[in-house]
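Trainee: what's the 3D shape of this:
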Amino acid sequence: MNPRRVTRPWLAISALCTGLFMILLDNTIVNIAVPSMMSDLGTGLDQILWIVNGYTLAYAVPLILAGRLGDRFGRKRLYVVGLVVFTLASALCGLSDTGGELIAARAAQGVGGALMTPQTLAFITVLFPPEKRGAAFGAWSGVAGVSTIAGPLLGGLIVEKLSWEWIFFVNVPVGVIGLVLALLVVPESRNASTQRLDPLGIVLVSTGLFAVIYALQEGSHYDWGVIAGPLSVPVLLVAGVVLVAAFLLVQQRSPEPMVPLTLSADRNFSIANVVATAVGFGMVALLPVTLFLQDVLGLSALECGLVTAPASVCAAMIAPFAGFRADRTGGKYLLVTGLLAFCAGIGGSALLAAPNMRVWLIVPAVIVLGVAMGLLFSTMTTVALRDVRPELSGAASAVFNTTRQLGQALGTAAVGALLQAALRTSTHREAATAAESLPVSVREQFVDSFTAVSADSPARTVDAPAGLPTSLSAQWHQLGVGVFGHGFVTAMRWTLLLPIALLLIAAACSFGLRRTRKASRTVSPDTARLTETSHRPAE
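Mentor: Now for the predicted structure:
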């Protein structure tokens, strides 16, 4: 084995983070290109939404299996396979001529990303001793945080200057570079004691996660009712939960479980997963803020990305420091501080929001959100995985990423449904008041137009119907803009109370963290195999 592959773990992590940046960026960058896709591909909104949701579904469901496959067949091997799949799928996305082709290519992207993600975290536990993992997790989390928030900015820039296809084409050269780096500087690693896979466990966990995430993603589309025949959203959701519960029961009896139950016995790992779920849920709170910037203040996608850019900068700067401090302090108070800062950033955005406000006034709240993400992503990852044995790293990182994805799926469903319901109530009330200045003959029509108001398509209710006199049409439009703006701000404030409450619960749970024990001097067989040419794995 080449000694430099062992004594330069930071070079290996840098190579792995190249792929990580791509797959997490594609979680958010596509949202900006939706209008352009609809126009060029001639598809409806339902099909376009599956371009977004299909990726999330294909990414989240196989994570646990991907972690297990990495442990069994080699983490580098799985990462390389996933990177090749993701890069080829990105090229196919850009070459797609129909909505169906793009949905299929996006699903392939999601599968490739799922194969890669658990391996990136698992490698940190293999390449670094416990007392030095915090800084590495900080670098990983900095990349994750920046890629999540940078999506709107990069997406807006690419769509405005080039075309939507290029949000996928740019992945190809990056993927090729990442592949070369991975082959050259990342060592192979696997758990030699892993002998077989669990077919029943694979079926139960994959089917269960698919049912839960699909129900949460598509619930609002079916009005949380019937999907087809006897199958409804509640039935699918309950079935998914039952299947996941059955998977956990099977794991208790399995001699070689996909998810070792010893992980749940680790209090810090369990609490970190609670925090990850809350953070995933809280990230969805950025959606109402983004809609406010675009639909109420009238910012373009690129301008919206520029407003949120300070959060990316703050997260990138703070994450490595937070991971380093988590190694020294255990991470309890860093997590609590990050969660409270997240609440402050969300709450500040809601309180500062107002129609016709100067957009720069919301930037301080955005900066607080960036600070929170810098503290949270690295610290919760360090707390979850620092003391995990290398042979369990694949399973642990897969579970950790899965809980964060479930939190995001739950947040998407809950925040979306609550925002829509609150928006209809608040705009109806605002419309009833504003209609008093209109002629009696159109007052009822004006109020009724806000019955089906949509958070992402205000023009349907703000614009006056055809046939009205010019002066009355202008008055209708002016009143409609005011009604939607004030109604949206009110709805956003009520909606954001939900993620704030969950983040506060996670902060309370964080006080239960145990101080991280000092690293054991015992070297696992997996680490020993990687470090056979070097006495110190991380310099």
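Trainee: C-alpha only now, for contacts and for neighbours.
Mentor: OK.
Trainee: burial of Met492, as a residue count?
Mentor: Neighbourhood size, Met492 [other C-alpha atoms under 10 Å]: 27.
Trainee: mind checking which helix or strand it is in?
Mentor: helix 470-510 (DSSP states H and E).
Trainee: Would you mind pulling up the elements that that helix packs against?
Mentor: Applying 3 or more C-alpha pairs under 8 Å, 6 or more residues apart in numbering; DSSP states H and E, we find helix 470-510 packed against helix 267-283, helix 332-352, helix 393-434, helix 459-462.
Trainee: looking at those, which is buried most?
Mentor: Across the helices and strands packed on helix 470-510, averaging neighbours per residue (mean count of other C-alpha atoms under 10 Å) puts helix 267-283 on top, at a mean of 25.
Trainee: Report the buried residues of whichever helix or strand comes after that helix.
Mentor: The helix or strand immediately downstream of helix 267-283 is helix 286-291, counting by DSSP H and E. Neighbour counts over helix 286-291 (16 or more other C-alpha atoms under 10 Å) mark 286, 288-291 as buried.
Trainee: Output the contacting helices and strands for helix 286-291.
Mentor: helix 332-352.
Trainee: So Leu406 versus Ile23, what's the distance?
Mentor: 17 Å (C-alpha to C-alpha, to the nearest Å).
Trainee: now Gly345
Mentor: For Gly345, the distance to Ile23 - C-alpha to C-alpha - is 26 Å.
Trainee: now Gln478
Mentor: The value you get for Gln478 to Ile23, if C-alpha to C-alpha is used, is 42 Å.
Trainee: Kindly report the same for Gln445.
Mentor: For Gln445, the distance to Ile23 - C-alpha to C-alpha - is 47 Å.
Trainee: So for the two, which sits in the more crowded spot?
Mentor: Ile23 (26 against 12).
Trainee: contacting residues around the residue found closest to the more buried one once you drop the neighbours it is linked to in the chain?
Mentor: Nearest non-adjacent residue to Ile23, counting by C-alpha to C-alpha, 6 or more residues apart in numbering: Gly113, 5.5 Å away. Residues in contact with Gly113 (C-alpha atoms under 8 Å, 6 or more residues apart in numbering) are 23, 59, 82-83, 86.
Trainee: of those residues, closest to Pro499?
Mentor: Tyr59 (23.3 Å; C-alpha to C-alpha).
Trainee: That closest one: what's it in contact with?
Mentor: Taking C-alpha under 8 Å, 6+ apart as the test, what Tyr59 contacts is 107, 109-114.
Trainee: Here is the second sequence; please produce its structure so I can put it next to the first one:
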Amino acid sequence: MGHEGLPVPRLWFASAAMWIAIALMAIDTTIANVALPVIARELGTTASASVWIVNAYQIAITMALFPCAALGERMGYRLVYQVGLIVFLVGSLGCALSGGLWSLTVARCVQGIGAGGVMAVNGAIVRFTFSKASMGRGIGHNALVIAVATAAGPALAAGILEIAAWPWLFAINLPVGLLSLVIGWRTLPEQRGTVTPFDWRQALLSAAAIGVLALGFARLSHLELGPATFLQIASGTAAFAVMLRSARAQRHPILPVDLLGFRELRLAYLVSALTFAAQMMAMIALPFFLHAQYGFDTATVGLVITPWAIAVGITAFASGRLLENFPLEKLVFVGLVVFAIGLMGIALMPDSASLAALAACSALSGAGFGLFQTPNNRTMLAASPYERSGAAGGMQAAARLVGQTAGAAFAALALHLAGPAARSNILVAVAISSVAALTALFKARKREESRESR
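Mentor: Have a look, this model is predicted:
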């Protein structure tokens, strides 16, 4: 089934179930951001404390990724996907019923664990849903759904808060998630698990190490520079080192270091992490820059950033078809160059720049990001062995989350050191994306050399 994909119309139903679920996960990464002031006020807590409502979700996702990917390989991807969705819905119900910051944060952790399960095997589900010939389109559609859902989160939150209380931000997940669960119950692809035993000790060590590291970097991104922050980063790094040493001796480890043995995959993960770091840094720094440099209000800032999200969705979809006619390495490189040029255009615009010019550069940058995403995701999934599809999907999601976490930390540090109006904040993102482009070019040349040597 992995090579042939699913037959029509089962393919359509499986795709609908998969994309409804992944859209919910993507929306919930951003939907709470807009509501934080309202939630903080109604729960009687501070703005700084309310940020952990967002952090708890992200950290829980990161902790769950590799253990859930390994469970998918051993128990079947569909089972892990659906259990993850059920856990996410239980967490959503808990969020909707929460009456205090502590209970809401715990419920967001439950949500994050479920979302981590879905995200961990999403790549593998895509791989087994679509045939080898149509996988590029499937990955492109997947990227489109994630891009549109992520961009729609803040607007959806604002709309819900206009007519209902904040618990409905989470309650709305229940009917939509149940629809995905029912559709996917019989239509999602099913694979038999392997006989390889699941290493619970490694799974717990993996979750603990990554969770402590993520917690430390989350504190760092908020400029909490006390001893506790650096102790968390140091202890997480030490635990991670122990886990790496143990993983090298295993055939199918929880932390998939075996996939790092493939040069093509190593470089694809690096390109992904660098690009998402640049994207996250730009998306955090840009609203501050536009407000401080041009005096734009929130609505006008939205007019500049929205074309970016729209362009990402369009080009991510289109690049799936372009893969049928152009080498994926060239699409990745061209996409990253366009991404960097768009950001540079914004950073170097004169003070008298028009809204249309800034929006055009934003759209150009988004188009480049979307063009990069699908072919690079194709490499991260297709270049791995079929029996390691779960690990490949986990590494794909991990590269994205590592990049986003690092980008948020860079942005917070840059805003603190240079101030919100500094053009250098955007130029640092340009520099990071340029390194990603050079890495992609190196990867393309190495691939050409290997072809010529055959």
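Trainee: Aligned counterpart of the residue nearest to Ile23 of structure 1 in structure 2, please.
Mentor: Matched by TM-score structural alignment, Gly113 of structure 1 corresponds to Ala115 in structure 2.
Trainee: Mind telling me what element that match is part of?
Mentor: Per DSSP H and E: helix 101-129 holds Ala115 of structure 2.
Trainee: That helix vs structure 1, mean deviation?
Mentor: When structure 1 is superposed, helix 101-129 of structure 2 averages 1.2 Å from its matched positions, counting by mean C-alpha distance after the TM-score superposition for structure 1.
Trainee: try stretch 331-346 of structure 2
Mentor: Mean for stretch 331-346 of structure 2 is 1.7 Å (mean C-alpha distance after the TM-score superposition for structure 1).
Trainee: Ok, stretch 201-213 of structure 2 next?
Mentor: Mean for stretch 201-213 of structure 2 is 2.0 Å (mean C-alpha distance after the TM-score superposition for structure 1).
Trainee: Contacts for that stretch, please.
Mentor: Identification of contacts with stretch 201-213 of structure 2 by C-alpha under 8 Å, 6+ apart yields 59-60, 62-64, 66-67, 232-237, 239-240, 243, 254-255.
Trainee: Narrow those residues to just the buried residues.
Mentor: Buried among those by 16+ other C-alpha under 10 Å: 59-60, 62-64, 66-67, 232-233, 236-237, 239-240, 243, 254-255.
Trainee: contacting residues for whichever residue in structure 1 pairs up with Ile20 of structure 2?
Mentor: Matched by TM-score structural alignment, Ile20 of structure 2 corresponds to Thr18 in structure 1. Going by C-alpha under 8 Å, 6+ apart, Thr18 of structure 1 touches 174-175, 178.
Trainee: OK, contacts around the aligned partner of Gly320 of structure 2 in structure 1?
Mentor: In structure 1, the residue paired with Gly320 of structure 2 is Gly323, using TM-score structural alignment. For Gly323 of structure 1, the contact set (C-alpha under 8 Å, 6+ apart) comprises 133-139, 375, 378-379, 382.
Trainee: Pro154 of structure 2 reaches Asp28, doesn't it?
Mentor: No. Counting by C-alpha atoms under 8 Å, Pro154 of structure 2 does not reach Asp28; the two are 9.6 Å apart.
Trainee: most centrally placed residue in structure 2?
Mentor: Arg400 (4.7 Å; C-alpha atoms, centre = their mean).
Trainee: Residue in structure 1 paired with that one?
Mentor: Using TM-score structural alignment, Arg400 of structure 2 lines up with Arg404 in structure 1.
Trainee: wait, its match sits on Val284?
Mentor: No. In this structure Arg404 of structure 1 lies outside contact range of Val284 using C-alpha under 8 Å: 11.5 Å.
Trainee: For Asn31 of structure 1, give me its contacts.
Mentor: 52, 152.
Trainee: Sticking with it, tell me its helix or strand.
Mentor: Per DSSP H and E: helix 29-32 holds Asn31 of structure 1.
Trainee: What's the first helix or strand after that helix?
Mentor: Past helix 29-32 of structure 1, the next helix or strand by DSSP H and E is helix 34-41.
Trainee: residues in structure 2 aligned with that following helix?
Mentor: Under the criterion TM-score structural alignment, helix 34-41 of structure 1 matches residues 36-43.
Trainee: Show me which positions of that stretch end up buried.
Mentor: Within stretch 36-43 of structure 2, the residues that count as buried by 16+ other C-alpha under 10 Å are 36, 38-40.
Trainee: swap in stretch 295-303 of structure 1?
Mentor: 295-297, 299, 301-303.
Trainee: Could I get those residues in TSV, plus columns for secondary structure and distance to Asp71 of structure 1?
Mentor: Compiled in TSV, the buried residues of stretch 295-303 of structure 1 are given as follows (DSSP: H, G, I helix; E, B strand; the rest coil; distance: C-alpha to C-alpha, whole Å):
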residue	secondary structure	distance to Asp71 of structure 1
Asp295	helix	46
Val296	helix	49
Leu297	coil	49
Leu299	coil	46
Ala301	helix	41
Leu302	helix	41
Glu303	helix	44
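Trainee: Check those and tell me the two furthest apart.
Mentor: Using C-alpha to C-alpha for every pair in the buried residues of stretch 295-303 of structure 1, the one that comes out farthest apart is Val296 and Leu302, at 15.5 Å.
Trainee: Can you name the helix or strand that the closest residue to Leu225 of structure 2 other than its chain neighbours falls in?
Mentor: Excluding the flanking residues, the one nearest Leu225 of structure 2 by C-alpha to C-alpha, 6+ apart is Arg219, at 7.6 Å. Arg219 of structure 2 belongs to helix 200-221 when assigned by DSSP H and E.
Trainee: Report the buried residues of that helix.
Mentor: For helix 200-221 of structure 2, by 16+ other C-alpha under 10 Å, it's 202-203, 205-221.
Trainee: Taking helix 200-221 as reference, get the angle to the helix or strand just after that helix.
Mentor: As assigned by DSSP H and E, the chain's next helix or strand after helix 200-221 of structure 2 is helix 227-247. Taking axes from the mean of the first three to the mean of the last three C-alpha atoms, to 10 degrees, one finds that helix 227-247 of structure 2 is oriented at 150 degrees with respect to helix 200-221.
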